[in-house]
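**Q** Show me the folded form of this:
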Amino acid sequence: MLKDGGSNIDLKSRKVLRTLTKKNPSDLVLVIGTGVSAAVAPGVPALRSWRCCIEAVIDAAEQFEVLHPGDIVEFRKRALREQDLLVVAHDLIRKMSPRTGDNTPSFFQDCLMEVFDDLETHIQNPTILESIISLMDKGATVLTTNYDNLLELYGQKIGKPMESLDLNDKAKVMQWAQSRLQYGVLHIHGLYTRPCGMILDPSGYKDVAQDNVLLDELQSLYCRKSFVFLGCGETLRDQIFQALFLYTMPNKVSMEHYMLVRKENADAFYKLQADMLLNGIKLMSYGESFTNFPLYLTGLSALICKA
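**A** Predicted coordinates for the structure are as follows:
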């Protein structure tokens, strides 16, 4: 049962796995997906999902007249029908960049700056961020697949020395992987304020891949720490996540990781549970409604920190 009387949290209908609540925060890697940002700032459509983010960028490109109307139509169709949205995002960036393929200068940054304008003022539910930061206070490592920096903005507001990292800064990434940057947040796809750090397919991280020491350090994290997926949907299918953490894992079943999910449909939930166990991931349902997510995560964080 998930209960913390000191914080007036009592979720009698939900269970929490003791193997997770008994872990030390320093043994955890928190993987932040779009669900976290969507709960924190529900008023920003681009934060609701990767698909919504791409659609918002396409809308901004239309407003700024940086893409041909025919391209706008085609990208909207692709955003709706294609499953691999990273490929769509990659092609969208290239279309708004110089023909050399270099993404500096690029209209893509202008579109992202428009989409994520004044993010801090849109924070409506900071309890999730507070829960994540409380785990960071006690040593948890954090990475995200998101472009936004809501966590860092809020952390700085409450006096934490938060730092955004991307894969271009290998020295900092090494420090992060070795738990020497307590308040560092690794954006494996880059950050909207630094489009040069955006990596959208495996070829984009070649500098990291060619650094065997760094790559070994990253991939060892999946063996020696427990990943906790928060607000994540298709993260395990993400090519960059796979390349950084999964490619060299011969036996993922022996791992012990966790994923918080919504249980909308019993059949779908138990099928996903069986699939995830093949990757050493235990599912934990926070309820049938997304509105339960912030309260569940707050209680879970309190239990882990108390332990």
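
**Q** C-alpha only now, for contacts and for neighbours.
**A** OK.

**Q** neighbours around Lys157, how many?
**A** 12 (other C-alpha atoms under 10 Å).

**Q** what ranges do the strands span in the stretch 51-200 of the chain?
**A** With strands called from DSSP state E, counting those that start in this stretch, the stretch 51-200 of the chain shows them at 141-144, 163-166, 184-187.

**Q** quick one more, to check against the first:
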Amino acid sequence: MTLRLAVTGLKGQVVSALIERAPKDVEIIALGRPQFDLEMRTAVLAGLRHARCNAIINAAAYTAVDKAESEPDLAMRINGEGAGHVAEAAAELGVPLLHLSTDYVFDGALGRPYREDDPTGPTGAYGRSKLLGEEKIAATHGDHAILRTAWVYSPYGANFVKTMLRLGESRDEISVVADQLGNPTSAIDIADALVLIARRLVSDNSTSLRGIFHLTGQGDASWADMAEATFAAAERYGRKPVRVARITTADYPTPARRPANSRLDNEKLAARYGVTLPPWRESLENCVARLRRTP
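**A** Take a look at the predicted model:
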């Protein structure tokens, strides 16, 4: 039987990866603007009814972290109220909902990787909007898996790896923050995991498979570590060397305050689903291999 997955978003990193990676028995129905807009409840309900899906993946979001500080209401409408609209549709249709959330729901002050039951405390508008989305879903539809991920990169769209490669074309040294820690995560790995999780949710009603889970690549890194790995991989494919100057968060002020510790603990996902993403360095190497350019 074909598994039909309705995915919110048309051009995001995760939906692009899902379209590319979906097995032959999985059909991806991508829904996005202008017809499908998370802010518009009626459009969300109509679009998802028409999709006739077995499960819904809410991958669309307002992701401009710094811009959200000047557009908090818009971020709340898309990431908060919009997620609630998707949950309402999933409840009406009686299908599982997989929702992508973020490490930014935490304040970053903890000295270890965050577990799912650790207190949240977002420090910016983006994180607050994503937390509202989690809360709306939990209050609306019990058949859900909220999946917090972080530092997403891929061969698609705009992301840190592609930015570093672009900057490296014209610079010999780039300054990158070294005192923020997290888990770089490939959108391709996320997509593969989402298909596995969706299959389980559709076939297994166990309450242990519902709730909040963390979904990130294996291993910790700073942004500077990630940049150095990107340039090292690019050099193996013929690109010129690029040095990384390791700086502090204070040296690179931004409108939104980033968590100093964005590391997420993935043990719950591994225990409940048997899903573990590959080491981030391995997946980043594969990503750079696809993006390689010769001077």
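
**Q** Please state their TM-score.
**A** Scored against TM-score structural alignment, normalised by the length of structure 2, the superposed chains reach a TM-score of 0.32; 154 aligned residues with a C-alpha RMSD of 6.0 Å.

**Q** quick revisit: so which of the strands of the stretch 51-200 of structure 1 gets nearest Ala61 of structure 1?
**A** Closest approach to Ala61 of structure 1 among the strands of the stretch 51-200 of structure 1 (C-alpha to C-alpha): strand 184-187, 23.5 Å.

**Q** what comes up buried for stretch 191-205 of structure 2?
**A** Buried positions in stretch 191-205 of structure 2, judged by neighbour count with 16 or more other C-alpha atoms under 10 Å: Ala191, Asp192, Ala193, Leu194, Val195, Ile197, Ala198, Arg199, Leu201.

**Q** which ones among the residues you listed are found in helices?
**A** Those of these mapping onto helices are Ala191, Asp192, Ala193, Leu194, Val195, Ile197, Ala198, Arg199, Leu201, per DSSP state H.

**Q** Considering those, which is situated nearest to Tyr273 of structure 2?
**A** Ile197 (7.1 Å).

**Q** Pretty sure Ala270 is one of the things that closest one touches, is it not?
**A** No - at 11.1 Å, Ile197 of structure 2 does not count as touching Ala270 under the criterion of C-alpha atoms under 8 Å.

**Q** before we move on, back to that, need the ones in helices among the buried residues of stretch 191-205 of structure 2 in JSON lines (columns: distance to Trp223 of structure 2).
**A** Putting these into JSON lines (distance: C-alpha to C-alpha, whole Å) gives the following:
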{"residue": "Ala191", "distance to Trp223 of structure 2": "23"}
{"residue": "Asp192", "distance to Trp223 of structure 2": "24"}
{"residue": "Ala193", "distance to Trp223 of structure 2": "24"}
{"residue": "Leu194", "distance to Trp223 of structure 2": "25"}
{"residue": "Val195", "distance to Trp223 of structure 2": "28"}
{"residue": "Ile197", "distance to Trp223 of structure 2": "29"}
{"residue": "Ala198", "distance to Trp223 of structure 2": "31"}
{"residue": "Arg199", "distance to Trp223 of structure 2": "34"}
{"residue": "Leu201", "distance to Trp223 of structure 2": "34"}
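
**Q** Show me which of those residues is closest to Ala227 of structure 2.
**A** The closest of those to Ala227 of structure 2 turns out to be Ala191 (C-alpha to C-alpha; 23.1 Å).
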